[in-house]
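A.B. asks: Provided below for reference: sequence and predicted model.
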Amino acid sequence: MIGSRVTTLAASLCALGVLVAGCGSGAPAPEPSSLAAVNPRPEGAADLAPVPNIAPDADCDDEATLRPLAMPPPGAMAPGTPMARIVDQGRLRVGVDQNTYLFGFRDPTTGRLEGFDIDLAREIARAIFGDPGKVELVSVTAAERVRALATDKVDLVVRTFSATCERRRQVDFSTVYYRSGQSILAPKDSGITGAAQLAGKRVCVANGTTAAGPVFAAVERPTVLGVTNWTDCLVALQQNHVDAISGDDPILFGLAQQDRNLRIVGESIGTDAYAVGIRKGEDELVRFVNGVLERIRDDGTWQRLYNARLSALGPSAGLPPPRYVG
């Protein structure tokens, strides 16, 4: 009885051994896999075509905006205005980012959206309702900003949204609330020290931004990869799909904070002026938002928000002066 059990156990161990090493049968070990490691680009990434040269519109001032009027008390918006409609809907809907450190990002410890743009959206809600919490933060990509306004998905866009003459054909803008340069972010050991070293390289930008223009304007154009979000550029660089990233200085600073092997290099290759995006034709709302920006300039709120969110970028030059036209 015991012998049969030993025989059975031995047979079982041999059967298991066949799976592992042939149980002494001399069967060769399986060949190692010849499949290459998969390293896909970020979803939606694609090479971009050069930006066509468009003659500047001599009649367009990309930073011009409407002068604010007397500000009504919170909750007492004039009937028939966009602000009254917002009061009736019970919250201010604002298109924001959740992937750009410093300006609009999701805090991993709290799950809350934080950043300079988020704080600015809350200040506009405070002016309408008297309560900065009455805001619905709607995450939109850079490429979705104009459409989000045109389709009434949001009331405003506060998302590192640069005021340009091309965009003014579709949306209106507040006065500029932050001015930025555009630079290059590259690995410290890459040998890239500025735009001159981008010839023959691969550079990442976010789709729907103005970043591709200055990159394509280089004497020898690099290959430009467009992605959905700036964090996709960081992944593309870390996985060697690109050699560098080009974007606004605070955006690049935020990416460098997430990977200390990267640094901002060279001189500025462009400038951007962030403003609040507003649906075309809503002049009362443009004037109202400009009134909010005037208030936070005068009472020190803008500087307080800068100190809390953007002080790592260095001393502030203050809220840029407005260019009112009517």
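C.D. replies: Thanks, I have the structure now. Every value quoted in this text rests on a predicted model; they were computed, and no experiment measured them. Residues are numbered from 1 along each chain as shown.

A.B. asks: contacts, neighbours, all on C-alpha from now
C.D. replies: OK.

A.B. asks: where exactly do the strands run in the protein?
C.D. replies: 46-47, 64-65, 92-96, 99-100, 104-106, 113-114, 135-139, 156-157, 171-187, 202-206, 223-227, 244-248, 262-279, 323-324 (DSSP state E).

A.B. asks: which elements pack onto the longest one?
C.D. replies: So that's strand 262-279. Other elements packing on strand 262-279 under the criterion 3 or more CA pairs under 8 Å, 6 or more residues apart in numbering; DSSP states H and E are helix 145-150, strand 156-157, strand 171-187, helix 212-216, helix 249-258, helix 283-298.

A.B. asks: how about the first one?
C.D. replies: When contacts are defined as 3+ CA pairs under 8 Å, 6+ apart, strand 46-47 packs onto strand 223-227.

A.B. asks: residues of stretch 248-264 that come out buried?
C.D. replies: 248-256, 262-264 (16 or more other CA atoms under 10 Å).

A.B. asks: greatest separation within those residues: which pair is it?
C.D. replies: Pairwise distances across the buried residues of stretch 248-264 (CA to CA) peak at 15.1 Å, for the pair Asp248 and Leu262.

A.B. asks: what about the residue minimising distance to the centre of the chain, distance to Asp248?
C.D. replies: Most central in the chain under CA atoms, centre = their mean is Thr100, positioned 4.5 Å from the mean C-alpha point. Thr100 is 11 Å from Asp248, where distance means CA to CA, to the nearest Å.

A.B. asks: next up, a structure to set beside the first:
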Amino acid sequence: MKLAKVLVAGLGAIALSIATIGGAQADGKLQEVLARGKLIVGTGSTNPPWHFQDDKGELAGFDIDIGRIIAKGLFNDPTKVEFVTQSSDARIPNITTGQVDITCQAMTVTAPRAQQVAFTVPYYREGVGLLMTKNGKYADYAALKAAGADVTVSVLQNVYAEDMVHQALPQAKVDQYDSVDLMYQALNSGRAAAAATDMSSLRWFMKKNPDRYVDAGYGWNPQTYSCAVKQGDQDWLNFVNTALREAMTGVDFADYKKSFETWFGETPPEPKPGFPAEMR
């Protein structure tokens, strides 16, 4: 009799544990967002082509489109999203404190950051490139490198800026500027033969000014951009990863392709039917 009571009590405890786990899953971020009826995305507003205010004063950019792609996956409606503008140093705190559901803000994946948030699958690979003016003194990267110390490169001021430029052009002179505008003014005035800038910015400038700028044809210093969510909710992370993956490789590729072409001026490779290339 005592053994039977122990077994019944044990089974009751197991049932309670299962119910508790099920309740925790039901109360996760995915269910919270679905019940709310909109997605809350943390992002920026001052960094084109990623996030900025357009001529109408509305947020636009690649990160904004990524947020809408996720909202479409949630509600079959890309407009069911609220964007919370935040500074770059608020990207992680706003996730960990639950102020936003997800951060999509040109955020570089690093191992230390991955100790604080859960990163989604990558949606862009950033790098550094060399922006040049058309019909300038040097035709391309090979000509810049061959010119050695005769070349001056403008770059945004940073403790690593000179070393970064010298990874691509070891002998070049490096002029650092405390604003992006001044960096580009140096290029436009001829004080610099090239401007070292993010590849995304390079493509954006070329798209907006196709008759003015060219790409030197060399990229380096790769960085992975991903969205970030709060740690500990695998269902939410799995959903966002599914939405992003299918935008880049599956049923929603048209949305991703249109955005990529709009902001970077080039077409991403079409996913091919058959064996999933990402599994190679």
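C.D. replies: Looks like it arrived, so ask away. What you are looking at is a predicted structure, and each value in this text was computed from that prediction instead of being measured.

A.B. asks: give me the TM-score for these two chains.
C.D. replies: For this chain pair, the superposition-based TM-score is 0.65 by TM-score structural alignment, normalised by the length of the second structure; 239 aligned residues with a CA RMSD of 3.9 Å.

A.B. asks: can you put the strands of the first structure in TSV and add distance to Val146 of the first structure?
C.D. replies: Formatted as TSV, the strands of the first structure follow (distance: least, CA to CA, whole Å):
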stretch	distance to Val146 of the first structure
strand 46-47	21
strand 64-65	18
strand 92-96	10
strand 99-100	18
strand 104-106	18
strand 113-114	21
strand 135-139	13
strand 156-157	8
strand 171-187	7
strand 202-206	15
strand 223-227	17
strand 244-248	19
strand 262-279	8
strand 323-324	22
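
A.B. asks: got a list of what the aligned residue in the first structure for Gly67 of the second structure touches?
C.D. replies: Mapped onto the first structure by TM-score structural alignment, Gly67 of the second structure lines up with Ala121. Going by CA atoms under 8 Å, 6 or more residues apart in numbering, Ala121 of the first structure touches 94, 135, 158.

A.B. asks: cutoff 10 Å now
C.D. replies: 92-96, 132-133, 135-137, 156-159, 276 (CA atoms under 10 Å, 6 or more residues apart in numbering).

A.B. asks: and the gap between it and Pro132 of the first structure?
C.D. replies: 8 Å.

A.B. asks: for these two, list the residues in contact with both.
C.D. replies: Common neighbours of Ala121 of the first structure and Pro132 (CA under 10 Å, 6+ apart) are Leu92.

A.B. asks: isn't Ser259 of the second structure up against Asp252?
C.D. replies: No: counting by CA atoms under 10 Å, Ser259 of the second structure stays clear of Asp252, with 11.5 Å between them.

A.B. asks: so those two - more neighbours on which side?
C.D. replies: More crowded of Ser259 of the second structure and Asp252, by other CA atoms under 10 Å: Ser259, with 20 against 17.

A.B. asks: the more buried one and Gly57 of the second structure, how far apart?
C.D. replies: Ser259 of the second structure is 19 Å from Gly57 of the second structure, where distance means CA to CA.

A.B. asks: same thing with Tyr213 of the second structure?
C.D. replies: From Tyr213 of the second structure to Gly57 of the second structure the distance is 27 Å (CA to CA).

A.B. asks: select only the buried ones of the contacts of Ala121 of the first structure in ChimeraX?
C.D. replies: Burial among these is assessed by 16+ other CA under 10 Å; the matching ChimeraX selection reads:
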select :92,93,94,95,96,132,135,136,137,156,157,158,159,276
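
A.B. asks: and the gap between the match of Gly67 of the second structure and Gln257 of the first structure?
C.D. replies: Counting by CA to CA, the gap from Ala121 of the first structure to Gln257 of the first structure is 24 Å.

A.B. asks: next: Arg106 of the first structure.
C.D. replies: Arg106 of the first structure is 15 Å from Gln257 of the first structure, by CA to CA.

A.B. asks: what's the answer for Thr231 of the first structure, then?
C.D. replies: To Gln257 of the first structure, Thr231 of the first structure is 12 Å away according to CA to CA.

A.B. asks: now for these two: what residues contact both?
C.D. replies: In contact with both Thr231 of the first structure and Gln257: 101, 251, using CA under 10 Å, 6+ apart.

A.B. asks: show me where the stretch 1-150 of the first structure has its helices.
C.D. replies: Along the stretch 1-150 of the first structure, counting by DSSP state H, counting those that start in this stretch, helices occupy 2-21, 82-89, 116-129, 145-150.

A.B. asks: minimum distance to Ala64 of the first structure: which of these has it?
C.D. replies: When those are ranked by proximity to Ala64 of the first structure (CA to CA), helix 145-150 comes first, at 18.3 Å.

A.B. asks: give me the buried positions along that closest one.
C.D. replies: Those would be 145-146, 148-149, for helix 145-150 of the first structure by 16+ other CA under 10 Å.

A.B. asks: now swap in stretch 19-32 of the second structure and tell me
C.D. replies: Applying 16+ other CA under 10 Å to stretch 19-32 of the second structure flags 25, 29-30 as buried.
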